Every structure is written in C-alpha cells, then in structure tokens.
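Engineer: For reference, the sequence and a predicted model appear below.
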Amino acid sequence: MASDRVTLTVVDPDGEREVVLSSPNKEVWPEPGITKAELAEYFQLVSGPFLEANGNRPVSLQRFRDGIDSEGFFSKNPPKGTPDYVDAVMVTYNSGRKHPQIVLNRPSAIVWAAQMNTIVFHPWASLAGDPDNPVELRIDLDPQPGTDFADAVPAAHALREVLREAGLEAFVKTSGNRGLHVFAPIVPTHEFLDVRHAVIAAGRELERRMPDQVTTNWWKEERGERVFVDFNQANRDRTMAGAYSPRALPAATVATPVHWDELDADLDPVQFTVRSIPRRLEEVGDPWAGRQDSPGRIDTLLEWWERDKANGLGELPFPPEFPKMPGEPPRVQPSKKVAANWDENGNPIED
C-alpha cells in the first residue's frame, strides 16, 4: 500500500531542501486523474518561468483541501508553521489594514504551497520591495455570455495597438479559462489608483474602436454580448491567476503565456494543462522571458484619462468591498437606481 507521506528533494538556487508531501496520491483533478504528487512535480519542472512571473511579489494562495471539487479558500498571511524558506512582506490593503503576505522566491516554496493544497496562485502587480507601486499594467479581457475565447482574440490584438500608441509593449497569456490577460511592464513610479486610471483610459480607447465587441460597463446588465475590460483587476489586492498557475477547473488548465502570433492559429486554451506545459516549455520556451527588461511609462495613458475626465468621463465603480472613492458613481445597478436617492457625489441620501 502506498505511503500517505513522502519527502521530496527540491533543488533551490542555494542548495537542496527536503519538503514533506502528505497524501501524494490524492486526486486534485479527478477527471484527468492528476494527483497531488504530480502537481508538486509540475511546479518543480516549471519553477524557473513560474518564479520569473510570480516570484518576489505578494501572493495569495487559493487552496482546496480535497481537490477542485471541494470548497476553496484564500491564504494571504503565512499560516502557522510556515517554513523559513517561504518569505513574507508587509502590505497595506485598500481598507488601510496591514499584515504580512506570502512571497515565493524559490522552488521549494512553490512545492510547500502544493503541500498546503494550493492550486491557483494570485500574485500582486507589484514587487515585494515596493508593494505600493505596480511594475505592470494588467488588463483582463473577459468574454461575456454569448461570446467566447475567439471573441477575446481580436480585442487583445487591438488592445496591443492601443498600448503601443501609448508607448507600452504588451504581453499576453490565456486566463486558463475563457479569457485573455494582457500585461504591459511599467516602471514603478505610480501607485495602484493611478495605474487603475491608466487601465480605464486604455479600455475606453479600445471600446471606442470596437464598440460592438468591447465594453467597459461595470454592470452586467449593460455589457451585452461583448468582451468586458475588467478595469477593477488593476486595484490594490485585486489579482488574477498568475502565469503558469493551474486553475481549479476540470481539465487542469493553466494560465499560459503565449506569443502573439499563436492567438491566430486557432489556439485552444484547453490544450494548456498541468501535463502539457512542461513539454511546451521545452519546445517553445517561455514567451514571457525577459518581460520586465524594458518597462514603459503610463504618462500617455494618464493624459488620456485626464482628457476623458474633462469630457465628462470620470471615475468608474469600485468593487463592493472597497471604501467609497472620490468621484465614484453610485454603487447600484442602473435598473435599480432612483436618481432622487443619490447626491451629486454618488452618496446615498439618508431619509
């Protein structure tokens, strides 16, 4: 009978470490039969590009005690008993609250996360050395009902051109589900709210060029059958699945960096899985290698933001857990809004 606990030897840059893996034969993804041991092996095989994309950043771990069919939960603080090879950094959340957040800097730390039943990794857009200022602009292209991955592809290409006009070079990855994530490296000179405004400016420009295919409408009832530019993913402590992170979906898909020309080759994001990515890296390499070598600036996008604001296009709604923000419109879906119940600043009028 197989042991319910094994010790893995993981090669880190500063030497080998032993990481205990309990329940190695537990099926994390029942449909393809991928076990916890296979997941730990995956992380060792992809640790180089995984850490280049997600390391040295605050990261939230999305954990599932009994595989993808169990209820997931998030770990942000290092849990009790976290080994000393797993780092942490103090971060500030949108509420003003501060606490340490996990940072992954070596392969053994990723394998430890697998031992903790982590499936999805959600890195911040900033580095641990300066968590308040993002090093990348992130735009989530989210196909709405009636659209699919194929609809996100032309939107991504058009967004790439928008960003180039603003002086930024874009990189793309699959979300591991139906959408695409477009990233643009930036110098860390602006805090999250400024970067959010830059994303909104880019999204609005894309929407102008593709009004029938793309929307920046926050309220679902107004989006229609279009691809939604999820600008709120640019907020502090709002994250998306990192590059080479598995997803908690039946096929064990992985959020995968791709070359731009791959999008036009009938690319199917379901082909990128925990089992296929190691071979892909051997054959294709990492499309995001050296991504942060030449970061751009968001100055032009912020000029577009100010231009749009002067033309009456101001702030957009924040997620419900955020404090009320200056200039934000009412947080009520349009079909339920009664104008007399809200003041000019978007605050509810008390009876």
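Structural biologist: Sure, I can see it. Numbering: from 1, shown residues only.
Engineer: alpha carbons only for contacts and neighbour counts from here, please
Structural biologist: OK.
Engineer: pretty sure R17 is in a helix, no?
Structural biologist: No: assessed with DSSP: H, G, I helix; E, B strand; the rest coil, R17 is strand; it does not lie in a helix.
Engineer: ok, structure two:
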Amino acid sequence: MASPAEELDVDGTPVRLSSPDKVYFPALGDGGSKRTVVEYYRTVATNGALLRAVRDRPTHLQRFPDGVEGEEVYQKRIPARHPDHVETATVRFPSGRTADVLRPVRAADLVWAANLGTITFHPWTCRCPDVDRPDELRLDLDPQPGTDFADARDLALGVVKPLLDELGMVGFPKTSGGRGLHVYLRIAPQWEFLEVRRAGIALAREIVRRSDDRATTAWWKEERGQRIFLDYNQNNRDKTIAAAYSVRATPIATVSTPLTWDEIATAEPDEFTIATVPGLLAERGDPMEAMDEHVADIAPLFEMVERDAADGLGDLPYPPNHPKMPGEPKRVQPSRDADRPR
C-alpha cells in the first residue's frame, strides 16, 4: 500500500508530498526515499543555496517519477496543471518554437517540482525578464574515457584558475555530481547567446593551448582522445547544466556541489551527496553566494575571438538539434566525411 500524502510547510506555502516512502535511490535503502529527496530540496531551497542558483532562470526538470532506475522524463515545458504560486517564463528554442517553462522564484516552487520526481534542476544561463541575454558563462570540464575527476581537477587548478586570475576574472567552481567540474563566470547581461558562446570558445581554446595536450574542444568523440573535453556548446541557447545543489541520478545520490578553489584541491565527488551537503552548507555557507559581486569583464575574450579569427580559427560545430549556422564548419563526423583528406 502506498504511503499517504502529506502537506509540507515551505516558508509559509503548503506543498503536497505524495507517496513519501516511494524508493528513489534503491542503493541507499531507507535513505533513498522520495521523502529524503524532497526534504533535501526543502533544506537547500529554504536556506537560499539552491534558490540562489535557479531564481528567475528558465528551468528544465529531469524527472524520475519511479526512481533513478526507472524511466527518465526530461521536461522542458511546465505541466499544464500547477499551483498558483508557480510562475513561468516564455523561452524561444533554437528551432524558433516557444514554450512556457518553470521560473523558480520561491522555495516552494522547487519543493513542488521535487514532488513530481525531479531529481535534477537544469537552469538556463539567463535570468528573467531578459531571457535572450545570458548573465553566466559556463565552463564544463568533461573527462573523456581514460581520464577522471583528478584530471579535471588538475586542469582546473593548473590552467583554468591561473588563466582567469590573469584575465582579472573570478571563477566559481562546482562538482558536476559525476566525474567532471563546472566553472561559472558572472557576466553582464548585455550580449546574446551566440556572442557569449563565441567568447566561451575563445576561452576554451586558450585553456587548450596551455594544457600540454590535456584538454580539447573537439566536438567529435573520435577526435578527443584521453583528454578533458571543454564543452563550449553549454553556452548555447537552451543548453543547460545541472544546477548547483542539484541531486544527480547516481546510485549514491551525489550532488553538484559548489566548492572553494582550496576545497577543489582535495575534493572527491562522491563525498558530496544528499546526506552530506546540507551539513557542509550549514558549516561554511555557499561559496557561490558572492557571485553577483564579481561580474567579469569579458572584453578580453572578445579580443581572443578576433585573434583566433585572424589565425583562421572560426566557429565550431553546434549540437545536432541546432539549425545550421553561418560560418559553422561541416557538421559531419570526420571518419564519415568523404571530402576530408586521408
């Protein structure tokens, strides 16, 4: 028999918790119930940490209504039936179509979404009301086969952080919840997505130059080798990264966790889970809390764009669902490109 529904008080707003004993993370036993996940989200939403990461951002929901071993639902459009307190934002996808998506403005919005089986929140790089100009530039350090978190950490500490220091920019790192690392830059919302994407490509290319062949921007997996892939396309319209303090669909319910640069040096991603992150937050606060105080001047990145263009380095491939763009190279896997020199 399913456990009866309950009503939670989330900063004064009632939110329904249905089937609280349903198992979401089987490997965690009693610690992997739906109640555990929803209560985790109530904690990190009401203390401000998660809400700070997603407030006013168009946000997609990665849902597992029957637990992480069940079917995944990646939901962009907000459910037609939702409480009055839940607000929406209208966004335009690369296809030109529009949709109303979740716009979190209060902790109760996030707890409501968690009750729908949301494990991971995926916010856009922009904030309402201007959803066409990002205020974040995101670096995604994605380990490829043969590399791991330690390689991403070494690249972040040995190349990314010194480069950002040199450019006068403050980067805010977090674990991905898996083997990777993310580094965020707060930027002024005065450029459109394509401009921010090109700035991100220029930054990634400079990291590659300084990486001693440990990093790559190669879009095609067959060309990446045993390197850290800098996923420049994470700065595209409608591309998202798991929000800070989002749970990931791993057996132990890891969390994408903001860390200080000093903490990165000794961190192991499996240390940060729904069981440990609330205590860490209570102990030392949120390293991303000061992010809005450090708006990066990315003019040097646009200078890099021009320098790269003068050297013959133009645009890079877009994701498969993106319309073909002017100046984009052939979107063909190199091994299948009949015109490629052999």
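Structural biologist: Looks like it arrived, so ask away. Treat the numbers as computed from the prediction; the structure is a model and nothing was measured.
Engineer: buried ones in stretch 87-102 of structure 1?
Structural biologist: For stretch 87-102 of structure 1, a neighbour-count test (16 or more other Cα atoms under 10 Å) marks D87, A88, V89, V91, Q101, I102 as buried.
Engineer: what's the span of it from first residue to last?
Structural biologist: End-to-end distance for stretch 87-102 of structure 1, by Cα to Cα, to the nearest Å: 6 Å.
Engineer: hang on, the earlier thing: inside strands: which ones of the buried residues of stretch 87-102 of structure 1?
Structural biologist: Within the buried residues of stretch 87-102 of structure 1, residues falling in strands by DSSP state E are D87, A88, V89, V91, Q101, I102.
Engineer: hmm, back to that, and the furthest pair within the buried residues of stretch 87-102 of structure 1?
Structural biologist: Of all pairs drawn from the buried residues of stretch 87-102 of structure 1, the one with the longest distance (Cα to Cα) is D87 and V91, at 13.0 Å.
Engineer: thinking again about what came up before, can you redo the ones in strands among the buried residues of stretch 87-102 of structure 1 as CSV with distance to P24 of structure 1?
Structural biologist: As requested, those are exported to CSV (distance: Cα to Cα, whole Å):
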residue, distance to P24 of structure 1
D87, 24
A88, 26
V89, 30
V91, 33
Q101, 27
I102, 24
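Engineer: give the contact list for A265 of structure 2.
Structural biologist: Applying Cα atoms under 8 Å, 6 or more residues apart in numbering to A265 of structure 2 gives the contacts R153, L157.
Engineer: hey, where'd the helices end up in structure 1?
Structural biologist: For structure 1, the helices defined by DSSP state H occupy 36-45, 47-54, 107-115, 149-165, 192-209, 277-284, 299-310.
Engineer: By how much does the fifth one deviate from structure 2 on average?
Structural biologist: For helix 192-209 of structure 1, the mean distance from the matching residues in structure 2 following superposition reads 0.6 Å, by mean Cα distance after the TM-score superposition for structure 1.
Engineer: What is the corresponding segment of structure 2 for that helix?
Structural biologist: The alignment of helix 192-209 of structure 1 onto structure 2 (TM-score structural alignment) spans residues 193-210.
Engineer: again with the first one
Structural biologist: On the basis of TM-score structural alignment, helix 36-45 of structure 1 is assigned to residues 34-43 in structure 2.
Engineer: List of residues touching the matching stretch?
Structural biologist: The contact list for stretch 34-43 of structure 2 (Cα under 8 Å, 6+ apart) reads 10, 17, 19-24, 107-108, 110-111, 114-115, 117, 119, 274, 278.
Engineer: again with stretch 198-214 of structure 1
Structural biologist: 137-139, 151, 155, 158-159, 162-163, 215-216, 225-229, 231, 234, 298, 301-302, 304-305, 308.
Engineer: same check, this time on stretch 57-74 of structure 2
Structural biologist: Contacts of stretch 57-74 of structure 2 with the rest of the structure, by Cα under 8 Å, 6+ apart, involve 22-26, 75-77, 88-89, 91, 101-104, 113, 116-128, 131, 249-251.
Engineer: Now it: buried residues?
Structural biologist: 57-68, 72.
Engineer: Which single one of those residues is nearest to T147 of structure 2?
Structural biologist: For the buried residues of stretch 57-74 of structure 2, the nearest to T147 of structure 2 is V68 (25.3 Å; Cα to Cα).
Engineer: The closest one matches what in structure 1?
Structural biologist: So V68 of structure 2 corresponds to I68, using TM-score structural alignment.
Engineer: For G129 of structure 1, see how far away its match is.
Structural biologist: Remark: distance between I68 of structure 1 and G129 of structure 1 (Cα to Cα) = 33 Å.
Engineer: Kindly report the same for D69 of structure 1.
Structural biologist: 36 Å.
Engineer: for P83 of structure 1, same thing?
Structural biologist: In terms of Cα to Cα, P83 of structure 1 sits 21 Å off from G129 of structure 1.
Engineer: outside of stretch 152-170 of structure 1, which residues touch it?
Structural biologist: In contact with stretch 152-170 of structure 1 (Cα under 8 Å, 6+ apart) are residues 141-143, 172, 179-180, 182-186, 202-203, 205-206, 210, 213-214, 227, 260, 263-264, 295-298, 300-301.
Engineer: meant to ask about stretch 125-139 of structure 1, not that
Structural biologist: For stretch 125-139 of structure 1, contacts defined as Cα under 8 Å, 6+ apart pick out 56-58, 89, 91-92, 103, 181-192, 195, 199, 229-231, 233-234, 239, 295.
Engineer: what about burial for the contacts of stretch 198-214 of structure 1, which qualify?
Structural biologist: Buried members of those, scored by 16+ other Cα under 10 Å, are 137-139, 151, 155, 158-159, 162-163, 215-216, 225-229, 231, 234, 298, 301-302, 304-305, 308.
Engineer: Next one: D286 of structure 1 from Q333 of structure 1, what distance?
Structural biologist: D286 of structure 1 sits 42 Å away from Q333 of structure 1, going by Cα to Cα.
Engineer: any idea what F272 of structure 1 aligns with in structure 2?
Structural biologist: In structure 2, F272 of structure 1 lands on F272 (TM-score structural alignment).
Engineer: Nearest spatial neighbour of the most centrally placed residue in structure 1, chain-adjacent residues omitted?
Structural biologist: Central residue of structure 1 (Cα atoms, centre = their mean): M240, 2.0 Å from the mean position. Nearest non-adjacent residue to M240 of structure 1, counting by Cα to Cα, 6 or more residues apart in numbering: H122, 5.4 Å away.
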